[in-house]
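1. Output the structure for:
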Amino acid sequence: MAARRRAGTASLIVAGLTVALAGCAGAGGGSSDGGAAAGGDASGDSAGGGGEVSVIMVNNPQMEDLQTLTEENFTAETGITVNFTVLPENDVRDSIATDFSAQAGQYDVATISNYEVPFFSSNGWLANLDSYVEEDAEFDQGDILEPIADGLRGEDGSLYAQPFYGESSFLMYRADVFEEAGLVMPENPTWDEVAALAEQADGVRPGMDGICLRGQSGWGQVFAPLTTVVNTFGGTWFDENFDAQVNSPEFVEATQFYVDLVTAHGEPGAANAGFTECLNAMTQGGVAMWYDATSAAGSLEADGSPVQGLMGYAPAPVKETDSSGWLYSWAWGVQESSTNKDAAWEFISWASSQEYEELVAEELGWARVPAGKRASTYENPEYQEAAAAFYEQTQQAITSADPLDPGVQPRPAPGIQFVAIPEFAGMATEVSLGVSAAIAGQTTVQEALDNGQQLAQEAGEANKE
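-> The predicted model follows:
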């Protein structure tokens, strides 16, 4: 099957990425935005004389933990000042694409993903990390889970990013509520079974809805989970020749199912709900089920969580495929024009290390560890005990995900919840506006996808040989 990746021009990529207004396939998070520094003044040398590094990152919970731990640990040990800029995802993607495409050098390190790496590296925007990995035996590249590492390689096979955490997707549910209501979660649920359970669980407790699903517009908000539904319903964004299939019967059926499910048994205001809103709804007892990123389990099972110990976890629901979980990682990339590459690598090798995971465990608890990237994490008895409810399901979901073959037909480019072409971010975000409007009752699914077909075809034409 084809797995071709096309670099595209810098201007085309930036145009596509900057209209991707929201959300990723990953854990959405906290409310902080704007800049912050760890370890010293943004304009001064560090006390230890170790230099400085500027890091721009998404404001997910795992990154916010990193920000609180950096000064007293990394900076104290290395003398390297870390100047953090922490932004919501829609803003951070825009800022990174603009700075890296121009090679402006404002940021040395940025949180990117397995979506951006192929064409960022092909356009010369990312530093090749192979030599750093080879010279840093303590980092232990062999410990990185293969599916995660493979997604962070360029077309030349070299590493251009290192994962901070990795994830797939699964179904989370209130096991205690299911038991009280006499509901049984199948070992490998289908979407039809999930819909039936959502109907039965809806209202089983006062104010509790059956399921939470992202409805917020954005290629990585509503279309992160929805594209996995499309895949398992037999649909695809493009056929193997890059001809768009957005208004095909299978794509329409999957989207209609998703919209009907969330409008009938989902959270209030679903058209504006993303990862953070669903996390809050699940934590606060507002929903009985939630289909989303495996990384969410760390927050649900963290010390102090109202639902700690009350959750159950099942594989991503299916229909026509054997599995449907996505594969995603938030990772650290170094700008090629950076003059602080050595300091940047020191920061990355610490933030993505086993040592850092152990620090998080000591300071914040094992459930808060940014996992999903190292085999040693899943072999650690302490982690296994703290994450007993979800670690096996997470590891299985990550290792079984197949970005080259996520559906029932050949694909022209890799990707499960996205298509690895530069145009996808902007195109899918535009299409998502119609899907969110359908969830809000402002248009129909068919109208939204008919409009989306033309946008997708234009993106497909740009990628044809």
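2. When you work out contacts or count neighbours from here on, use the C-alpha atoms and nothing else.
-> Fine.
3. I figured Arg374 hits Asp143, correct?
-> Yes: checked against CA atoms under 8 Å, the pair Arg374 and Asp143 is within contact range at 5.3 Å.
4. of those two, who's got more company?
-> The neighbour comparison of Arg374 against Asp143 (other CA atoms under 10 Å) goes to Arg374, with 27 against 15.
5. Please report how far that one lies from Gln162.
-> 11 Å (CA to CA, to the nearest Å).
6. nearest residue to Ser299 other than its sequence neighbours?
-> Counting by CA to CA, 6 or more residues apart in numbering, Ser299 lies nearest to Arg368, which is 6.7 Å off, once chain neighbours are set aside.
7. Could you also give me the structure for this second sequence? I'd like to compare it with the first:
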Amino acid sequence: MKLKASLALAFGLMAGMAHAATELVIATVNNGHMIEMQKLGKNFEAANPDIKLKWVTLEEGVLRQRVTTDIATKGGQFDVMTIGMYETPIWGKKGWLQELKTDAKYDADDILPAMRNGLSVDGKMYAAPFYGESSMLMYRKDLADKVGVTIPDRPTWAQVKDLAAKIHDPKNGVYGICLRGKPGWGDNMAFLSTLVNTHGGQWFDMGWKPQLESKPWKDAITYYVDLLKNYGPPGSSANSFNEILALYNEGKCGMWIDATIAASFISDPKQSKVADKVAFAQAPTMVTPKGANWLWAWALAVPSGSKKVDAAQKFVSWATSKEYIELVAKTNGWAAVPTGTRKSTYASAEFQKAARFAAAEKMAIDSANPNDSTLPKSPYVGVQFAAIPEFQAIGIAVGQQMSSALAGKTTVDAALKASQVAAEREMKKAGYYK
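-> From the prediction side, this is the model:
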């Protein structure tokens, strides 16, 4: 009897260990699409009873910090990580991520090429897009009609300035244009990098020398400061996505160039007072269309340190599949699906009907190329960032200078000079050039 009991106990422990071995720890960001993924995770667990999902949900800044520390130290805390287009090529190249292996049913060719390229290194995909975005112009068509201005599908910055001047009416609480001013590499610098790109500029030349005092940078930043000073809301240097979204939904912004994901909020009558008055066009261009609109994806990746690669890959495939998008549509309606990832989403008649912005959003994503985003040749990958580890620190320092110039605390020339000094210091310290 004792032997039987010992064997039963041993088998029980082994079964327990086998069960414990398939708990997947998933690090993700606390936004709406990801919170929905957690709720729908029970469907994945039902189909895969040998896998349990454990969620670690964090604010964007904290998430970046935690996953970066974990992967750099090979901590192995997470089996699936939510990362972006900035981290993926850097970490993929370093061998920190598992290459994603997908089957025919997954249909990787259905993923929008811009998303696939931005999450790949040498043709191998290291993260799968959960949702993607570009940037575009969102404007009040009623105000444009009132002053007799027609906005084309691909406007220029000159046309934008002209319309901003005509519809700016601060006495009645309407500002001609709202744009990001809050400092941060992913805040004001995401927008300003695209403005610099379309003015013919770049972050670094082919010798990795920072270009912050070049003519395109001076032209772009001077234009931006003047535009917001004359036709923007007061306190623009403190505004980022959420602040402007609130202003727009209150009917206080005539125009806004920002993430395509905003379109679903400003056209939702539950959230926006001007839902029926908005129209969409491509991000404006200046000297060149290259890099005029950004490209970003929140994506799921499996760190190479994970001991549960097969289960983790299975989860990533599920959460970024056509079936998952259909599950969200069935549960919450087509207007709630994560967008910007698959051709099949945009081919859906139900999605097109639920999302008035669908065609403009897809056009913006399709036109963004992280491997060719500047007029002069650049050594880096990325549209609104350079995918090198040093960029975060440089982007933060430059973002603070640009915010100061916008607030009138310093001149554009002085801000760009200080930015150039900070960028050169970082790049020399990292050994990019002497």
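8. Give me the common contacts of Arg374 and Gln162 of structure 1.
-> Here Arg374 of structure 1 and Gln162 share no contacting residue, scored by CA atoms under 8 Å, 6 or more residues apart in numbering.
9. Off-centre distance for stretch 211-223 of structure 1?
-> 12 Å (CA atoms, centre = their mean, to the nearest Å).
10. What is the end-to-end distance of that stretch?
-> 17 Å.
11. isn't Trp296 of structure 2 right next to Met85, touching?
-> Yes: with contact taken as CA under 8 Å, Trp296 of structure 2 and Met85 are classed as touching, separated by 5.9 Å.
12. mind listing the strands for the stretch 151-300 of structure 2?
-> 255-259, 278-282, 295-301 (DSSP state E, counting those that start in this stretch).
13. Read off where the first one ends up in structure 1.
-> With TM-score structural alignment applied, strand 255-259 of structure 2 matches the range 289-293 in structure 1.
14. same deal with the last one?
-> Strand 295-301 of structure 2 lines up with residues 327-333 of structure 1 when matched by TM-score structural alignment.
15. which residues sit against that stretch?
-> Applying CA under 8 Å, 6+ apart, the contact partners of stretch 327-333 of structure 1 are 25-26, 109-114, 126-127, 148, 160-169, 348, 398, 401-403, 416-417.
16. Would you mind getting the angle between the helix or strand hosting Lys39 of structure 2 and strand 295-301?
-> Take DSSP states H and E as the rule and Lys39 of structure 2 turns out to sit in helix 32-47. Per axes from the mean of the first three to the mean of the last three CA atoms, to 10 degrees, the angle that helix 32-47 of structure 2 makes with strand 295-301 is 30 degrees.
17. Name the residues of helix 32-47 of structure 2 that are buried.
-> Neighbour counts over helix 32-47 of structure 2 (16 or more other CA atoms under 10 Å) mark 33-34, 37-38, 40-41, 44 as buried.
18. Likewise for stretch 406-424 of structure 1?
-> 406-407, 410-424.
19. In structure 2, what range does that stretch match?
-> Counting by TM-score structural alignment, stretch 406-424 of structure 1 corresponds to 373-391 in structure 2.
20. how far does the matching stretch sit from the chain's center?
-> Relative to its chain's centre, stretch 373-391 of structure 2 lies at 15 Å (CA atoms, centre = their mean).
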